[in-house]
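Enquirer: got a structure for you, letters missing:
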């Protein structure tokens, strides 16, 4: 499936920082998934009610998904998740030499858990 068959978002739903783009491309190369879509979303669960989803996907659903390109990375977000993620920024934060991870800065979040993997929507 190509991006021309999928609904293209008028503007990025989640912006990716240069650090996040670099890490996504690194993970795609490491796993042999170059050219796959970065799946961003939310699902019920976690300490605060909604958990973030970050995954790789090669077959988005044109009925439910919107796509866009960010720094050479094809991003896919389902329409329901877009309501909770609109205006967010995804960063890759390196805390020290031993650890790092993706972090969402989400204006739709009222509060988040201590680890940052779940949030309560406004």
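Expert: Arrived safely, thanks for sending. Nothing here was measured: the structure is a model prediction, and the numbers come from that model.
Enquirer: all contacts plus neighbour counts: C-alpha atoms, from now on.
Expert: Fine.
Enquirer: name the SS class of residue 19, please.
Expert: helix (DSSP: H, G, I helix; E, B strand; the rest coil).
Enquirer: I'd say it and residue 91 touch.
Expert: Yes. With contact defined as Cα atoms under 8 Å, residue 19 reaches residue 91; the gap is 6.3 Å.
Enquirer: walking through this structure, point out its strands one by one.
Expert: 14-16, 37-44, 50-57, 65-70, 73-78, 88-94, 100-105, 109-112, 118-121 (DSSP state E).
Enquirer: this is the other structure I want to compare:
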């Protein structure tokens, strides 16, 4: 399993974790949603579930549930600022398509 994070994403994640020192890490996942199939989620992992996998990536503990693993393998997470907007951005080699607004993605023929 390979997930990469850019320096900007690492910095943003470390800011979140500093505000919640008891957290298990940063939860990164994909869940069914949107018009294209799946949407990404990045949040603080308060606790670990039985099906969670923990990866140490550049000093950040990433928590990924087992169902999301095959959808996210190889993904690079970035954090981008454009004007007043700031958000995580994802470069996922498994994504075969995306919706027009960029909020959801498709993976393979299963969608």
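Expert: That came through, no problem. As the structure is a prediction and not an experimental result, all values here were calculated from the model.
Enquirer: report the TM-score for the pair.
Expert: TM-score of the superposed chains, computed with TM-score structural alignment, normalised by the length of structure 2, equals 0.86; 107 aligned residues with a Cα RMSD of 1.5 Å.
Enquirer: so between residue 19 and residue 91 of structure 1, which is more surrounded?
Expert: The residue with more neighbours, out of residue 19 of structure 1 and residue 91, is residue 91; 19 against 14, by other Cα atoms under 10 Å.
Enquirer: structure 2: which residue goes with the more buried one?
Expert: Superposed on structure 2 with TM-score structural alignment, residue 91 of structure 1 falls opposite residue 78.
Enquirer: what separation is there between its match and residue 41 of structure 2?
Expert: Distance, residue 78 of structure 2 to residue 41 of structure 2, using Cα to Cα, to the nearest Å: 13 Å.
Enquirer: could I get the strands of structure 1 as CSV with distance to residue 23 of structure 1?
Expert: Output for those, formatted as CSV (distance: least, Cα to Cα, whole Å):
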stretch, distance to residue 23 of structure 1
strand 14-16, 10
strand 37-44, 11
strand 50-57, 12
strand 65-70, 13
strand 73-78, 11
strand 88-94, 7
strand 100-105, 9
strand 109-112, 23
strand 118-121, 21
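Enquirer: which of those strands sits closest to residue 28 of structure 1?
Expert: Taking Cα to Cα, strand 50-57 is the member of those nearest to residue 28 of structure 1, at 8.0 Å.
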